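[1] predicted structure and sequence below. I'll ask about it afterward.
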Amino acid sequence: MNGDCTIYFERFGSPDDPTLLLVNGLGSQCVNYEEAWCERFAAEGYQVIRFDNRDVGLSTHFTDAPVGDDGAAYSLRDMAADAIAVLDAVGVERAHVMGLSMGGMIVQQLAIHHRDRLLTITSVMSRTGEREYGQSTPEAFALLTAPPVTERDDVLDRAVASLHVWGSPAFRDEERARAQAARAYERAFDPAGVGRQYFAVVAAGSWADELAGVTTPTLVLHGSADTLIDISGGRRTAELIPGARFVEIEGMGHDYPPEFWQRWIDEWTSFVAASTPT
């Protein structure tokens, strides 16, 4: 619990191992971190926790939340506090934290406001809130901000359309995209909640000035083929955080198909081994 917000989470691996907390992107439920993906990290010797951000999945949906002057019902900092509430619930004092897209923004907020709870942070396919960096292509932005669809078939078609706009070009698997979208639709469907998350991102503005004070060991990953958040967003994040390590993944878009999993795990485990005391 974080105040009146209940957060749903799941665990993989042994609670005796160091913890890796996974933070989702805009509108993405925890099941987007597939079980096979989580089990791979667990096999490396980590307790893996995935959770639903507020307003998606099985966590609290803020249907009647008042909207502030900035158009947002809550902030990215509030969402970072939700992540801390998950660590509190499982009794973990400090964790490795990895976030994708909006999740990367939340992870950066954790590094700014909750550094005492972190071992490392990994910001993936994300940005710093600065308008000059990490912008979408016109096609990607138009699809991101298109009116939501509500019928199941239309939702699955939208997932396929998104895949062809910002997915990794060499690994566009329409069947997999449809299956993921169907699972999320059947588990919990709330486009208004996704809209509230979007406004939290917009209202955050830039937090670039605060990143210079981050002391947590930081890894930044970004795909060269990302059209939703240009790779300049990742480069800028690594530039502003002292000592951050930047890794470009050639050919990866704004997704992470299984073909990239091993490279990702290898980069992350190498970074953690170099960044944390034995």
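    Received the coordinates, thanks. Residues are numbered from 1 along each chain as shown.

[2] rest of the way, CA atoms for contacts and neighbours
    Fine.

[3] this structure: helices as residue ranges?
    Using DSSP state H, the helices of the chain run over 35-43, 76-90, 102-113, 138-144, 152-166, 174-187, 191-204, 208-211, 231-240, 261-275.

[4] any chance of those in JSON lines, plus mean neighbour count and distance to A225?
    Output for these, formatted as JSON lines (neighbours: other C-alpha atoms under 10 Å; distance: least, C-alpha to C-alpha, whole Å):
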{"stretch": "helix 35-43", "mean neighbour count": "16", "distance to A225": "21"}
{"stretch": "helix 76-90", "mean neighbour count": "20", "distance to A225": "26"}
{"stretch": "helix 102-113", "mean neighbour count": "26", "distance to A225": "18"}
{"stretch": "helix 138-144", "mean neighbour count": "14", "distance to A225": "12"}
{"stretch": "helix 152-166", "mean neighbour count": "18", "distance to A225": "8"}
{"stretch": "helix 174-187", "mean neighbour count": "16", "distance to A225": "18"}
{"stretch": "helix 191-204", "mean neighbour count": "19", "distance to A225": "22"}
{"stretch": "helix 208-211", "mean neighbour count": "16", "distance to A225": "24"}
{"stretch": "helix 231-240", "mean neighbour count": "23", "distance to A225": "8"}
{"stretch": "helix 261-275", "mean neighbour count": "14", "distance to A225": "15"}
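
[5] ok, second structure coming up, stack it against the first:
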Amino acid sequence: KTIATDVIAVLDDINVEKSHYFGFSMGGRVGFELAAYHSERFLSFILGAQTPGSRNEHGNESDRKRIALFQKGPEALKRVMSRSKKEYESYLEPTLNGDLKAYAAKTKANAMREDISEHLVGLTVPCLVYAGESDSLAHESAKEHSQKMPTARFVSLPGLNHMESIARTDMVIPMVKSFLNEVST
């Protein structure tokens, strides 16, 4: 909730009463928290590749593997990331130059996050939830949770994984523009 509270503090500081919100991955999680606890401050939410609820078993296993990888150190991380898809290349250098203990701690904290889905069943703000069809961490859970949110719609992006569902701007931008046009009229 801390980051969501920080978002509200920034809006207050710059005198923005209401805003649209677009968050992807961790930013999507922050958006779900904003929708759950501060929805009156937003005109709409666009939440990509994330879920307000607990992770599925694949997500839990992914967290365990990432924690173990961060704990093994930079050489192990470099080996694994160099075998990953091209869209992860931009993360390699900053991750290797970062604090791997901090990354492991962040991943542990993320794995223990609160399930806030029950706070979203009364949401009245328009919400677009989307995930790549091949995003095994978020797709099914995001789809399931969005069906419980009265003002949410879920969009599945065919064939895309987690990172592709933000990198493929040719698919994401038209979807976002269409949603914003719809909720702004």
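    Now that the structure is in, tell me what you want to look at. Computed from a predicted structure; not experimentally measured.

[6] out of the helices of structure 1, nearest to V23 of structure 1?
    V23 of structure 1 sits nearest to helix 102-113 of all those, at 4.9 Å, using C-alpha to C-alpha.

[7] residue contacts, the spatially most central residue of structure 2?
    Centroid check for structure 2 by C-alpha atoms, centre = their mean gives S25 as the closest residue, at 2.2 Å. For S25 of structure 2, the contact set (C-alpha atoms under 8 Å, 6 or more residues apart in numbering) comprises L47, G48, A49, Q50.

[8] that one maps to what in structure 1?
    Per TM-score structural alignment, the equivalent position to S25 of structure 2 in structure 1 is S101.

[9] roughly how far apart are that match and L156 of structure 1?
    Relative to L156 of structure 1, S101 of structure 1 is positioned 21 Å away (C-alpha to C-alpha, to the nearest Å).

[10] for W37 of structure 1, same thing?
    Taking C-alpha to C-alpha as the measure, W37 of structure 1 falls 22 Å from L156 of structure 1.

[11] what's around the closest residue to the match of S25 of structure 2 other than its chain neighbours, how many residues?
    Spatial nearest neighbour of S101 of structure 1, excluding adjacent residues (C-alpha to C-alpha, 6 or more residues apart in numbering): S126 at 4.4 Å. Look at S126 of structure 1: counted by other C-alpha atoms under 10 Å, it has 33 neighbours.

[12] quick one: residues contacting the equivalent of S126 of structure 1 over in structure 2.
    In structure 2, the residue matched to S126 of structure 1 (TM-score structural alignment) is Q50. Residues counted as contacts of Q50 of structure 2 (C-alpha under 8 Å, 6+ apart) are F24, S25, M26, G28, R29, A131, L137, A138, H139, A142.

[13] measure the second one to N181 of structure 2 for me?
    When you say that, I think you mean S25 of structure 2. S25 of structure 2 sits 23 Å away from N181 of structure 2, going by C-alpha to C-alpha.

[14] in structure 1, what range does stretch 171-182 of structure 2 match?
    Under TM-score structural alignment, the match for stretch 171-182 of structure 2 is residues 263-274.

[15] what's the average distance for the matching stretch when superposed on structure 2?
    Following the fit onto structure 2, the mean deviation recorded for stretch 263-274 of structure 1 is 0.6 Å by mean C-alpha distance after the TM-score superposition for structure 1.

[16] what residue in structure 1 is paired with Y88 of structure 2?
    Under the alignment (TM-score structural alignment), Y88 of structure 2 pairs with A177 in structure 1.

[17] which residues of structure 2 does stretch 206-226 of structure 1 align to?
    Stretch 206-226 of structure 1 corresponds to residues 115-135 in structure 2, going by TM-score structural alignment.

[18] which parts of the matching stretch are buried?
    By neighbour count on 16 or more other C-alpha atoms under 10 Å, the buried set for stretch 115-135 of structure 2 is 116-117, 120-121, 123-135.

[19] please report how far the residue lying farthest from the centre of structure 2 lies from S19 of structure 2.
    In structure 2, E75 marks the outermost C-alpha relative to the chain mean, sitting 27.6 Å out by C-alpha atoms, centre = their mean. Noted for E75 of structure 2: a distance of 43 Å to S19 of structure 2, by C-alpha to C-alpha.

[20] D99 of structure 2 too?
    33 Å.

[21] which residue in structure 2 aligns with V247 of structure 1?
    Looks like V247 of structure 1 aligns to V155 there (TM-score structural alignment).

[22] for that match, give its distance to L137 of structure 2.
    Distance of V155 of structure 2 to L137 of structure 2, computed by C-alpha to C-alpha: 16 Å.

[23] likewise for N181 of structure 2?
    Using C-alpha to C-alpha, N181 of structure 2 is found at 29 Å from L137 of structure 2.

[24] repeat that for L34 of structure 2.
    From L34 of structure 2 over to L137 of structure 2 the distance is 21 Å, taken as C-alpha to C-alpha.

[25] and for the match of V247 of structure 1, nearest residue in space, chain neighbours not counted?
    Per C-alpha to C-alpha, 6+ apart, closest to V155 of structure 2 is Y130, 4.6 Å.
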